[in-house]
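> no FASTA, just this:
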């Protein structure tokens, strides 16, 4: 199964931002034990590249591990060398897309307008992050896909357990989830781990309900 197919099957990318290596390991361990397997670490987190390397060494093939906020070719190369499974960005960078195609790694560019989305698609992007989706709502996904239903979209920003199914029902292939899954800038203690566990359960229950 390809990385793209694994992301689509999982339906969610969990986005971690702002935590250092030690805390991220603890958070990812909690996610992994709760069967949340597709995770992105944003590069604007403390020691993010070292964190990605440690996660890869610790969890190996248990996780689909991505690097987020990839904005330069240099960052893309480092993340490729680390062995990350996909690259994700808040913007569309044509150079990084070409790099990803040449090196057979999934690149998920961030786009906002229909023109940006279409240009990324025709340039070879297999999955496109629609960001920030919280302002656009699920109706935007439905409207974009109405004339261009061959697009694969990943709405990100503002996705919660309460609205995830609205985005998926509108035609999104998967979603990016951040603070509704892992709250930012919190002390990484037992209380946070329990909250993350409950958040995973909320998302999974919502998805299960939608499949009934």
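Received it, and whenever you're ready, just let me know what you need. The structure presented is a predicted model; accordingly, all values stated were derived computationally and were not measured.
> Please make it C-alpha for all contacts and neighbour counts, starting now.
Fine.
> and the longest helix for this protein?
If you go by DSSP state H, the chain has its longest helix at helix 190-211.
> what helices or strands is that helix leaning on?
Counting contacts by 3 or more CA pairs under 8 Å, 6 or more residues apart in numbering; DSSP states H and E, helix 190-211 packs against helix 21-33, helix 164-169.
> Do a quick rundown of the strands in this protein.
Taking DSSP state E as the test, the strands found in the chain are 12-16, 38-42, 64-68, 86-88, 106-108, 110-111, 128-130, 153-155, 175-177.
> Contacts for the fourth one, please.
Spelled out, that is strand 86-88. Outside strand 86-88, the residues that touch it by CA atoms under 8 Å, 6 or more residues apart in numbering are 3, 65-70, 76, 79, 105-110.
> same thing but at 10 Å, please
3-4, 7, 39-43, 64-71, 75-76, 79-80, 96-97, 100, 104-110, 127-129 (CA atoms under 10 Å, 6 or more residues apart in numbering).
> Same question for the fifth one.
Counting by CA under 10 Å, 6+ apart, strand 106-108 makes contact with 2-4, 66-68, 70, 76, 84-93, 96-101, 120, 124-130, 153-154, all of which sit outside it.
> got another, please set it beside the one above:
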């Protein structure tokens, strides 16, 4: 049940903070600020130097409410390293069968980036439960409805191009969750990361408004 408990918590929280830091320290600080702003799902990308150590440090905090994952995972070896360091889910910009096998071995959710129905079906056939729609900005919310016509059971999480302005559209389209990256860090200046918390709270407040409607 571990795999599905993580996915259920990600769905409930709905927003995934995609963390890309210049170094380990920055990744950890941005992650903490996003979490303080109300985003529970934290995806530390391996485009960050020493990403595995950032994951380990965040894992050592012992906060059971944080759903810690690894992103930009390009191969099965990196997936295993991330899992051993404390990642509870794995995200990649593409679909890789070897990563899917590794994640299944450790009962860890794998969310591969897919951009076509063929890629989505290949991912589902390998035991993937949630597919990352990437880049989300290329397709738009209507793509989810179009895909769910022939494949009504598919769960899609857009990442890339998600903003406060289109959050409502993505949610109404039936997105499983949404990933936000550059929108989180656009106001960082001179080593002050407090803006990340402010932006995170704005997304959480917007989501709360939509949920109440």
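Nice, thanks for sending it over. Treat the numbers as computed from the prediction; the structure is a model and nothing was measured.
> And the TM-score between these chains?
The TM-score (TM-score structural alignment, normalised by the length of the first structure) is 0.92; 209 aligned residues with a CA RMSD of 1.7 Å.
> Give me the distance between the aligned residue in the first structure for residue 73 of the second structure and residue 190 of the first structure.
Using TM-score structural alignment, the partner of residue 73 of the second structure in the first structure is residue 70. Using CA to CA, to the nearest Å, we find residue 70 of the first structure at a distance of 31 Å from residue 190 of the first structure.
> out of these two, which sits in the more crowded spot?
Neighbours per residue, other CA atoms under 10 Å: of residue 70 of the first structure and residue 190, the larger number sits with residue 70, 25 against 9.
> so that one touches residue 95, yeah?
No: applying CA atoms under 10 Å as the test, residue 70 of the first structure and residue 95 come out as separate, 11.6 Å apart.
> circling back: need the contact list for the match of residue 73 of the second structure.
42-44, 76-77, 79, 87-91, 93, 96, 107-109.
> again, only using 8 Å
42, 43, 76, 87, 88, 89.
> And these, which two are furthest apart?
Using CA to CA, the two most remote members of these are 42 and 76, lying 12.4 Å apart.
> before we move on, back to that, compare the contacts of residue 70 of the first structure with the second structure and list the ones that remain.
Using both residues aligned by TM-score structural alignment, their matches' CA atoms under 8 Å, the second structure keeps these contacts from the contacts of residue 70 of the first structure: 42, 43, 76, 87, 88, 89.
> Can you lay out the contacts of residue 70 of the first structure as a markdown table showing neighbour count?
What follows is the contacts of residue 70 of the first structure, written out as a markdown table (neighbours: other CA atoms under 10 Å):
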| residue | neighbour count |
| --- | --- |
| 42 | 23 |
| 43 | 23 |
| 76 | 25 |
| 87 | 27 |
| 88 | 25 |
| 89 | 23 |
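> Can you give me the neighbour number for residue 129 of the first structure?
Neighbours of residue 129 of the first structure (other CA under 10 Å): 29.
> got it, and the one 10 residues further on?
As a burial measure, residue 139 of the first structure scores 14 neighbours (other CA under 10 Å).
> coming back round to it: looking at the strands of the first structure, spot the one closest to residue 142 of the first structure.
Residue 142 of the first structure lies closest to strand 153-155 among the strands of the first structure, at 10.4 Å (CA to CA).
> buried stuff in that closest one?
For strand 153-155 of the first structure, burial by neighbour count (16 or more other CA atoms under 10 Å) applies to 153, 154, 155.
> can you check stretch 99-110 of the first structure too?
So for stretch 99-110 of the first structure, counting by 16+ other CA under 10 Å, buried means 100, 105, 106, 107, 108, 109, 110.
> can you tell me which of those lies nearest to residue 146 of the first structure?
Taking CA to CA as the measure, residue 146 of the first structure lies nearest residue 110 of the buried residues of stretch 99-110 of the first structure, at 19.7 Å.
> Over in the second structure, tell me which residue corresponds to that closest one.
Under the alignment (TM-score structural alignment), residue 110 of the first structure maps onto residue 113 of the second structure.
> Now do its match against residue 192 of the second structure, distance only.
Distance, residue 113 of the second structure to residue 192 of the second structure, using CA to CA: 31 Å.
> One more: residue 117 of the second structure?
Residue 117 of the second structure is 42 Å from residue 192 of the second structure, where distance means CA to CA.
> cool, residue 50 of the second structure as well?
Counting by CA to CA, the gap from residue 50 of the second structure to residue 192 of the second structure is 21 Å.
> okay, the two: which has more neighbours?
Ranked by neighbour count (other CA under 10 Å), residue 50 of the second structure and residue 192 place residue 50 first, with 17 against 11.
> residues touching the more buried one, list them.
Going by CA under 8 Å, 6+ apart, residue 50 of the second structure touches 23, 24.
> Try it again at 10 Å.
Shown in contact with residue 50 of the second structure (CA under 10 Å, 6+ apart): 21, 22, 23, 24, 25, 27, 56.
> what do we get in the first structure for it?
Counting by TM-score structural alignment, residue 50 of the second structure lines up with residue 47 in the first structure.
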